[in-house]
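**Student:** Turn this into a model:
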Amino acid sequence: MKSTKPAITLKRRNLVLAGFGAGIAAPALAQTGFPNRSLRIIVPFGPGGSGDISARLCAQYIETTAGQPVVVENRPGANGVIGTMAVKAAPADGYTLLLCTTSTHAANPSLIRNLPYDPTTDFDVVGMFGSAGSYFLVRSESPLQSIPALVAAARAQPGRYSFGHFNTASRMPAEILSKAADIQLLGVPYRVVGTAMSDLLAGRIDFVVQETSAADSYLKNNQVRALAVTRAQRWDRHPDLPSIAEFYPDAALPGLLGIAVPKGTPMLVMQRLNEFAVGALNSSPMRERLEEFGHTIGRYNLEDCATFARDLRARYARYIAMAGIEPE
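**Tutor:** Here you go, the predicted model:
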């Protein structure tokens, strides 16, 4: 009788190969033993923004799913460089994660001379949470009622009107507006968003471009008024609020919000972290909160993450050059 052993072996071999062709399955990833201890997510900005909130929601999901504690640590300063460098210096084992943003992974290479890290060679983006728009905000008592009114006022008094910025997402729309409208606006840098908002409410600066997530409480309390949102189209949540693109298309800037790890992190670990990011994004608490913030949500694998980050860096390099901003 002819033995059936070779056929069975071949069948098993084909099943294994099919499993790899479809991508590493969750059981295979579980065999890596990752994670088997606590993780840390470093947020390179202060608390309160959509990035900080996203990191904490993702941490909660990982804790529930993996059964390991996740500590979220805010390390603000130098437009995200301080926190980013802390993750660069960490072991490439997947246990120290970076909340990567437009600033850290798209704009800083063009804004900061001698940047002490390279987003491409020092990090891999393993998850994305989409991105939200921001509001052009003035305090409630401001006489400025619209973007055209702001432009007209700034044109009449060059250098008189100021905006506060604390990261790239809060700086670039105002810089592009200044360039596109041919007006002079005074940028005032802040270390954290809370200080900028305090100065806005006190009348020490004239406007702030602030993430929708962090600004909504100010709007609900009638402390500020929104002139526009930095999306390409109007937002269904505020249909009467103009998009900045209706006046100056280049000022509607996309953004990056996600999780990155130091270069050299094992592929199986990166795939596991990608699973966590995708799972968190599709969990009810995080998805509902991000949709409330106005995030554009997608399902991003590792290749999608790398492509989006690379393309966004090129786009911001063009924007920054267009705005005439020299690296500092």
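**Student:** only C-alpha atoms for contact and neighbour calcs from this point on.
**Tutor:** OK.
**Student:** got a list of what residue 224 touches?
**Tutor:** By Cα atoms under 8 Å, 6 or more residues apart in numbering, the residues touching residue 224 are 137-140, 201, 218.
**Student:** I'd guessed residue 106 sits against residue 316; true?
**Tutor:** Yes - at 6.2 Å, residue 106 and residue 316 qualify as touching, with contact defined as Cα atoms under 8 Å.
**Student:** between the contacts of residue 224, which is closest to residue 69?
**Tutor:** residue 218 (32.4 Å; Cα to Cα).
**Student:** Okay, that closest one and residue 131: tell me how far apart.
**Tutor:** From residue 218 across to residue 131, the span is 20 Å (Cα to Cα, to the nearest Å).
**Student:** one more, for comparison:
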Amino acid sequence: MTITRRGLGAVLTSAMLVATTGPLMAQADFPTRPITYVIPFNPGGESDVTARFQQPFMEEILGQSVVIQSRPGAGGATAWAQLNSLEADGHTIMNTIVPHTILQPAMKDVGYQTADIENVYFFHYTPDAILVPADSPFQTLQDLIDFATENPGALTMGGSGTNTANHLASVIFGDLTGATVTYVPFSGSAPAMTAVLGGQIGGAMSYTTQAVKAGDQVRALAVATEERVPALPDVPTFLELGIDHVGGAYRGVAVPAGTPDEIKQRLSDVIGEVNADPEFQRQMTEAGYQVVDIPLGEIPAFIENRRAAYATAIERMGGS
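**Tutor:** The predicted structure is shown next:
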């Protein structure tokens, strides 16, 4: 078959059109309808709250509504196991959390592996905090440590599920202090705090955000940050108290496997733009969150860094 110069030009033009009407056009047109933002926990927890902080900023940037949908269960594992069965066109995104998505598959079969979760951005860090009711006899963290050391297992501490950030924090806390508490898993941090306020448990291995939200109903004994949290200026850090613990939950956004790279990058850019907004930063800081920026290209290294950091605790918890 002979192709003339004119014919060759037509073929090349056609090929160029095909190349530029695939992923690049998909990126240019995205989104074409509302975004569904799946939260794997109950309403009222940190994942739900921060998604609602993001929501108006994302809607303004994307020009589409963002619909928040809760799918709680198994400390997030129920939703994460379903993530890759969802439509992979960027119109469905899902909240994810480290260490949850590292711990859970390491401990048992939860229907997904860490590598199955295609994160596009981690946008905030929620520091660990030990909280007790306002009328608790524990005035300081040392009071709690002394009691839990002298009465192993007598103190019940709630948290957001098994093999989650709160569970990990309770194990690390015991290893660092010698205190033995009984960890009680709930379906999220909000239900755990309800149990604390109702006197059903002695305290919670929770987050700075729950301390801010509960106000004078609770006493925060320590926070796991490098420096004191602006929203809780009177609460000492673990470091100040001689305990080498800085940690918490890193929350991000993931998409189903097979989502085009261009759309993943677009979503990463959008979340980064939201993070940079002074009003968004103000809301997050006042609520006790710490904004972090871990975009798409930095996520593999971040996950490996966290996996290494949790290795000893995972082994201690019976995982692999």
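**Student:** Save the contacts of residue 224 of structure 1 as a markdown table, and put in secondary structure and distance to residue 230 of structure 1 too.
**Tutor:** Shown next, in a markdown table, are the contacts of residue 224 of structure 1 (DSSP: H, G, I helix; E, B strand; the rest coil; distance: Cα to Cα, whole Å):
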| residue | secondary structure | distance to residue 230 of structure 1 |
| --- | --- | --- |
| 137 | strand | 11 |
| 138 | strand | 14 |
| 139 | strand | 18 |
| 140 | coil | 19 |
| 201 | helix | 21 |
| 218 | helix | 17 |
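**Student:** between those residues, which is closest to residue 190 of structure 1?
**Tutor:** Residue 190 of structure 1 lies nearest to residue 201 out of those, by Cα to Cα, at 14.6 Å.
**Student:** buried stuff in stretch 26-34 of structure 1?
**Tutor:** 29, 34 (16 or more other Cα atoms under 10 Å).
**Student:** Endpoint to endpoint, that stretch covers what distance?
**Tutor:** Terminal-residue distance, stretch 26-34 of structure 1 (Cα to Cα): 11 Å.
**Student:** Same question for stretch 44-57 of structure 1.
**Tutor:** 16 Å.
**Student:** Identify the residue nearest residue 320 of structure 1 in space, chain neighbours excluded?
**Tutor:** Among residues not flanking residue 320 of structure 1 along the chain, residue 110 sits closest, at 7.0 Å (Cα to Cα, 6 or more residues apart in numbering).
**Student:** Once you drop chain neighbours, what's closest to the residue nearest in space to the middle of structure 2?
**Tutor:** The centre of structure 2 sits closest to residue 251, judged by Cα atoms, centre = their mean, with a distance of 2.2 Å. Nearest residue to residue 251 of structure 2 in three dimensions, chain neighbours excluded: residue 97, at 4.6 Å (Cα to Cα, 6+ apart).
**Student:** With residue 326 of structure 1 instead?
**Tutor:** residue 111 (6.8 Å).
**Student:** ok, now residue 105 of structure 2?
**Tutor:** Residue 105 of structure 2's closest residue in space is residue 113 (Cα to Cα, 6+ apart), at 5.5 Å.
**Student:** what's the matching residue for that neighbour over in structure 1?
**Tutor:** Aligned by TM-score structural alignment, residue 113 of structure 2 pairs with residue 118 of structure 1.
**Student:** repeat for residue 143 of structure 2
**Tutor:** For residue 143 of structure 2, the residue aligned by TM-score structural alignment is residue 149.
**Student:** For the stretch 101-250 of structure 2, which segments are assigned as helices?
**Tutor:** Taking DSSP state H, counting those that start in this stretch to define them, one finds helices in the stretch 101-250 of structure 2 at 141-150, 165-177, 189-197, 208-214.
**Student:** Which among those helices is found nearest to residue 84 of structure 2?
**Tutor:** Nearest to residue 84 of structure 2 among the helices of the stretch 101-250 of structure 2 is helix 165-177 (23.0 Å), distances taken as Cα to Cα.
**Student:** Does anything pack onto that closest one? Which helices or strands?
**Tutor:** Applying 3 or more Cα pairs under 8 Å, 6 or more residues apart in numbering; DSSP states H and E, we find helix 165-177 of structure 2 packed against strand 182-185, strand 203-207, strand 248-255, helix 299-316.
**Student:** would you turn these into CSV with distance to residue 86 of structure 2?
**Tutor:** Shown next, in CSV, are those (distance: least, Cα to Cα, whole Å):
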stretch, distance to residue 86 of structure 2
strand 182-185, 28
strand 203-207, 31
strand 248-255, 9
helix 299-316, 22
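**Student:** so which of those is the most packed in?
**Tutor:** strand 203-207 (a mean of 28; mean count of other Cα atoms under 10 Å).
**Student:** Onto which residues of structure 1 does that one map?
**Tutor:** Counting by TM-score structural alignment, strand 203-207 of structure 2 pairs with residues 207-211 of structure 1.
**Student:** how about the residue nearest to residue 33 of structure 2 when sequence neighbours are not counted, what does it touch?
**Tutor:** Nearest residue to residue 33 of structure 2, sequence neighbours excluded (Cα to Cα, 6+ apart): residue 64, at 6.3 Å. Going by Cα under 8 Å, 6+ apart, residue 64 of structure 2 touches 31-35.
**Student:** of those, buried ones?
**Tutor:** Among those, the ones that count as buried by 16+ other Cα under 10 Å are 31, 35.
**Student:** Residue 97 of structure 2 corresponds to which position in structure 1?
**Tutor:** Residue mapping for residue 97 of structure 2 onto structure 1 gives residue 101, with TM-score structural alignment as the criterion.
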